[in-house]
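# fold the following for me, if possible:
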Amino acid sequence: MGNKLKNLGVWAGATEPETDDVLQLSLITDLAGIAEFATKIRAKYWQEISALERRGGRQFTDLDVLLYEVRNQFASELGAVPAIGKNRDTLIGYPQHKGVGDPDFGDRIDPPGNTYEVAAENPVRVGVVDTPMYWHPDFPKDRIETEPDVEAAPDRKGIYSVWAGHATFVAGRIWQAAPEAHIIVKAALSDRTGDGTSWETARKIAAFRDERIQVLNLSFGTVTADGEPPMALRRAIDVLTAANEKLVIVAAAGNLGHRARPPWQIWPAAMNGVLAVGAIGADFSMKRDWVDTEAEGLRVNGYYLDKPVRLSDASEQNFEGFARWSGTSFAAAAVTGKIAHDLACGKH
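Model (predicted):
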């Protein structure tokens, strides 16, 4: 692919592609001269491209035009087209409260206790891809695991973003429902903004391939301009399900249902093979036929930061370790915990 782009004069090759062996994909960056190239290709294929634009209800970007020509050349030369896609999608975690995503003060929660004996060496394993996690003092170190040296961090003034508690809230919801599970958290989203690229998120998802997880929680989502799932994200899901056909993947259905024109899909929730979870009674929860189930997601009480947090209005609050937060993120985590608990009980 790199050589093809070099020959077309749109990639100098100054930056080596970032390759993921599990995904079997490479990320090519530093494209140059793409605007001039796209102008020439539009003129060459103006009828075909115009027809595709009308059919899809959107205008091709310069990158769309480049990919169109690359696919044509591969088809002509090889009789086949390799998997090619755009890393143009930004995923974001899904909390929602008062339209700005801020949590409220919460009530102290008693740590959950096991409801039955579970062999310590064989717990149900739950994967979570989220923000870097802030470690709550109540979390058991033998039940919740994070990546080494990856944790939510404050700014230079010692103040945390509201997003710094997203993974904490999600992991806490799962732990509340399944205290006997072993929860593994990998960070792909920013603890400052709550977003991340589909490429980095896909890599963290695929990294679970050999972790023997039985449930995977994805409390984030993205909308794409063409209505198609991000290729890297789709590949990551396929990699995991190919390795374990019994794996249950749970994703937040998204908080855009209150818009005048909600999107048709939120990815990865709308993908085949993913259990999409909405929030009961929430106007922001997506209401599409791909939403599989609903769970509590309005003003949920959960584990949060016990440090100063800067809210969206620039004010600072200390939540003392607990908060009330709303969103399909937390509805998804509740379903993930329920599934993990049922698996531990032998109900699946």
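# alpha carbons only for contacts and neighbour counts from here, please
Fine.
# mind listing the strands for the stretch 201-348 of the chain?
Ranges of strands within the stretch 201-348 of the chain are 215-218, 220-221, 248-252, 275-279, 293-295, 300-303, 308-310, 316-318, 322-325, based on DSSP state E, counting those that start in this stretch.
# could I get those strands as JSON lines with mean neighbour count and distance to residue 338?
JSON lines is the format used below for the strands of the stretch 201-348 of the chain (neighbours: other Cα atoms under 10 Å; distance: least, Cα to Cα, whole Å):
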{"stretch": "strand 215-218", "mean neighbour count": "26", "distance to residue 338": "10"}
{"stretch": "strand 220-221", "mean neighbour count": "28", "distance to residue 338": "19"}
{"stretch": "strand 248-252", "mean neighbour count": "27", "distance to residue 338": "11"}
{"stretch": "strand 275-279", "mean neighbour count": "29", "distance to residue 338": "12"}
{"stretch": "strand 293-295", "mean neighbour count": "18", "distance to residue 338": "10"}
{"stretch": "strand 300-303", "mean neighbour count": "24", "distance to residue 338": "16"}
{"stretch": "strand 308-310", "mean neighbour count": "20", "distance to residue 338": "30"}
{"stretch": "strand 316-318", "mean neighbour count": "16", "distance to residue 338": "30"}
{"stretch": "strand 322-325", "mean neighbour count": "24", "distance to residue 338": "19"}
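# can you say which of those strands is nearest to residue 28?
With Cα to Cα as the criterion, residue 28 lies closest to strand 220-221 of the strands of the stretch 201-348 of the chain, at 23.1 Å.
# out of the strands of the stretch 201-348 of the chain, nearest to residue 71?
strand 220-221 (27.7 Å).
# which outside residues touch that closest one?
For strand 220-221, the surrounding residues in contact (Cα atoms under 8 Å, 6 or more residues apart in numbering) are 91-94, 130, 251-254, 266-269, 329.
# can you say which two of those are spatially most distant?
Among these, 130 and 266 lie farthest apart (Cα to Cα), at 16.4 Å.
# save the strands of the stretch 201-348 of the chain as JSON lines, and put in distance to residue 4 too.
Below are the strands of the stretch 201-348 of the chain laid out as JSON lines (distance: least, Cα to Cα, whole Å):
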{"stretch": "strand 215-218", "distance to residue 4": "35"}
{"stretch": "strand 220-221", "distance to residue 4": "32"}
{"stretch": "strand 248-252", "distance to residue 4": "36"}
{"stretch": "strand 275-279", "distance to residue 4": "38"}
{"stretch": "strand 293-295", "distance to residue 4": "45"}
{"stretch": "strand 300-303", "distance to residue 4": "50"}
{"stretch": "strand 308-310", "distance to residue 4": "47"}
{"stretch": "strand 316-318", "distance to residue 4": "52"}
{"stretch": "strand 322-325", "distance to residue 4": "48"}
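# now show me the structure for the sequence below, then we'll compare the two:
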Amino acid sequence: MPRPEQSRSADGRPGGVQAISRAQFAAITKAAERENVQFESEPSDGAPTHVWHKGHILAGADVADYDIAELTTHGAEIVRHLDGSEQRPGRAKLLRLHENETRSAWQVAAYLNNLRGLEGKFSVNNLVHVAHTDGVNFCPADEPFPVRPYPETIPYPPPQSGDGGAGVRVAVIDSGLSPGWDVDHPWLTDGPAEVSGDAEVGTYRPDGRIEAHAGHGTFIAGVVRCVAPAATVHVSNTMRWAGSMLESEVAKAVIEVLDTKPAPDIINLSAGCVPMHTHDGKGAPVSLPMLDVMNRLTRPDCHTLLVTAAGNDGSGPDDVWFFPAEYAGYPEFRDVVVAVGALRQDREGRACFSNYGGWVTVYEDGEKLVNAFPPGPFQYQEPLGGTDCVYHSPSLYDGCSCVTAPQKGTVVRSRGMAEWSGTSFATPVVVGRIAERMSRGRQFLGRPRAAMRDLRRDLIEIEDSGDGVRLPIFPKRVPTG
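Coordinates of the predicted model:
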């Protein structure tokens, strides 16, 4: 059944959403300005809970051409994508508002959604996150903790042997591959199948320290290959603004991957956003570009499976709408998208940071995973450490990532490996499981959705030892080698 109406705070914002820190917002803003993109936010100063594209709105794919023409007379015009390409017909349309428009993009979209016949057809162009600088939100859930290099430290999940994932193509829509990804990480470089990708943008700060958002795509690729060592993996650098990108651009990147020949079997998207409401608040907030992705996935000629993170707000079951993972809770999209929540280290309950609810397909190991990370010095930016969990008081369990993190300002040195937590990293564990199942028998080659349906039969439910919520999980961890 469709998701029920979302609970909302007194000021109209969705409940349970963690604020983006000032430091994160500053880093994102600086990166986006290089491409002439500016933002508006709610609240407008300090640490915002929502960020969107300034001076632009989105019109749904079902908004007729004459409606666009009418908007044009009021100063809204269709613009090109950031790479200069024209927008494709049949998708949500990005419109630039007139430079003399005094209302915010949110106010314009809200006004249009209240016009007869246009209800719910406009939205702001939300910012999608995969990483953060300071202040816990979205993906990942904590900051990386460097560990001894391989082989002194073995990745977790550990590298598998054999041909698991053979013949399976995985696309990772993320931050690219960081420098040093192919040094002393044999699970990423050995074997007949290739790991490739775009170079990560801005891995290091001017002072030589590792940026807070860096290494996300590399870590994810490493997890996939540990679970499915023979899978082919390609990592894009779509999320190039300090681990973030506009919703319209992320949807474009996913659809372009789906349009390649041959298309990948599985897309790993360890990212998402909580859209800002731009209508009367009834039902779900609008996520027009992600709806385009869902409609593309459900075309008869499409066989790709989208596996995406459930988000790290520590909220649920109806306190937060995190897209595109939310679409796994809609019956019409259940077969094309998998939403992955995170288990804590002992697998006896969900990790404190994981979003949860009936829309989450499966929960997988997501706390203190170990994999490849850029080498160099890293300074902790988050105000964590101490005795209080960021998400729950009292803590759901002892030893969660929130209360074991180093204090802000601590500087450590990475030698190419790190421990990291988040639904971001539970997601590639599930991707690896699907790829392994696809390669196990010919009946699943080229059929990732059928492989996932088969895996669903393995799921069991456990009662979360923290608060009694029931969680679908795989009965066993990924094998230890």
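# hmm, back to that, which of the strands of the stretch 201-348 of structure 1 sits closest to residue 73 of structure 1?
Nearest of the strands of the stretch 201-348 of structure 1 (Cα to Cα): strand 220-221, 32.9 Å.
# re the thing from before, to residue 153 of structure 1, which of the strands of the stretch 201-348 of structure 1 lies closest?
strand 308-310 (11.1 Å).
# need the contact partners of that closest one.
158, 159, 160, 161, 162, 316, 317, 318, 319.
# of the contacts of strand 220-221 of structure 1, which belong to helices?
residue 329 (DSSP state H).
# now, among the contacts of strand 220-221 of structure 1, which is nearest to residue 340 of structure 1?
Residue 340 of structure 1 lies nearest to residue 251 out of the contacts of strand 220-221 of structure 1, by Cα to Cα, at 14.5 Å.
# and the residue lying closest to the closest one once chain neighbours are set aside, what does it touch?
Nearest residue to residue 251 of structure 1, sequence neighbours excluded (Cα to Cα, 6 or more residues apart in numbering): residue 218, at 4.6 Å. Residues near residue 218 of structure 1 by Cα under 8 Å, 6+ apart: 128, 129, 130, 249, 250, 251, 252, 329, 332.
# contacting residues around the last one?
Translated: residue 332 of structure 1. Residue 332 of structure 1 neighbours (Cα under 8 Å, 6+ apart): 217, 218, 219, 250, 251, 252, 276, 277, 278, 295.
# by neighbours, which of the contacts of strand 220-221 of structure 1 wins?
residue 253 (38 neighbours; other Cα atoms under 10 Å).
# surely that one meets residue 328?
Yes: counting by Cα atoms under 8 Å, residue 253 of structure 1 does reach residue 328; the two are 6.2 Å apart.
# any residues in contact with both of those two?
Residues touching both residue 253 of structure 1 and residue 328 (Cα under 8 Å, 6+ apart) are 277, 278, 285.
# which position in structure 2 pairs with the last one?
Matched by TM-score structural alignment, residue 285 of structure 1 corresponds to residue 354 in structure 2.
# neighbours around its match, how many?
29.
# show me what contacts it?
Residue 354 of structure 2 touches 310, 311, 312, 313, 314, 315, 341, 342, 343, 422, 423, counting by Cα under 8 Å, 6+ apart.
# tell me the counterpart of the second one in structure 1.
This means residue 311 of structure 2. Matched by TM-score structural alignment, residue 311 of structure 2 corresponds to residue 254 in structure 1.
# burial count for the nearest residue to residue 262 of structure 1 once chain neighbours are set aside?
Spatial nearest neighbour of residue 262 of structure 1, chain neighbours left out: residue 256 (5.9 Å); criterion: Cα to Cα, 6+ apart. A count of nearby residues for residue 256 of structure 1, using other Cα under 10 Å, gives 19.
# and residue 256 of structure 1, what does it touch?
So residue 256 of structure 1 contacts 262, 263, 284, 285, 286 (Cα under 8 Å, 6+ apart).
# mapped onto structure 2, which of those hold?
Retained in structure 2 (both residues aligned by TM-score structural alignment, their matches' Cα atoms under 8 Å) from the contacts of residue 256 of structure 1: 284, 285, 286.
# count the neighbours of the last one for me.
The reference is to residue 286 of structure 1. Should you count by other Cα under 10 Å, residue 286 of structure 1 turns out to have 27 residues around it.
# residue 328 of structure 1 versus the residue lying closest to it once chain neighbours are set aside, what's the distance?
Spatial nearest neighbour of residue 286 of structure 1, excluding adjacent residues (Cα to Cα, 6+ apart): residue 257 at 4.2 Å. Distance of residue 257 of structure 1 to residue 328 of structure 1, given as Cα to Cα, to the nearest Å: 11 Å.
# these two: which is more packed in?
Neighbour tally, residue 257 of structure 1 and residue 328, criterion other Cα under 10 Å: the higher count belongs to residue 328, 33 against 19.
# tell me the contacts of the counterpart of the more buried one in structure 2?
By TM-score structural alignment, residue 328 of structure 1 lines up with residue 423 in structure 2. By Cα under 8 Å, 6+ apart, the contact list for residue 423 of structure 2 reads 139-141, 270, 309-312, 340-342, 354, 366.
# tell me which of the residues you listed persist in structure 1.
Where structure 1 agrees (both residues aligned by TM-score structural alignment, their matches' Cα under 8 Å), these reduce to 270, 309, 310, 311, 312, 340, 341, 342, 354, 366.
# quick check: the two most widely separated of those?
270 and 354, at 12.8 Å, using Cα to Cα across those.
# the residue lying closest to residue 283 of structure 1 once chain neighbours are set aside: neighbour count?
What sits nearest to residue 283 of structure 1 in space, not counting adjacent residues and going by Cα to Cα, 6+ apart, is residue 258, at 5.4 Å. Per other Cα under 10 Å, the neighbour tally for residue 258 of structure 1 reads 14.
# was I right about residue 258 of structure 1 contacting residue 99?
No: using Cα under 8 Å, residue 258 of structure 1 makes no contact with residue 99, being 10.0 Å away.
# hmm, back to that, let me have the kept ones among the contacts of residue 423 of structure 2 in a markdown table, extended by distance to residue 262 of structure 2.
Formatted as a markdown table, these follow (distance: Cα to Cα, whole Å):
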| residue | distance to residue 262 of structure 2 |
| --- | --- |
| 270 | 22 |
| 309 | 24 |
| 310 | 28 |
| 311 | 29 |
| 312 | 33 |
| 340 | 26 |
| 341 | 29 |
| 342 | 31 |
| 354 | 34 |
| 366 | 31 |
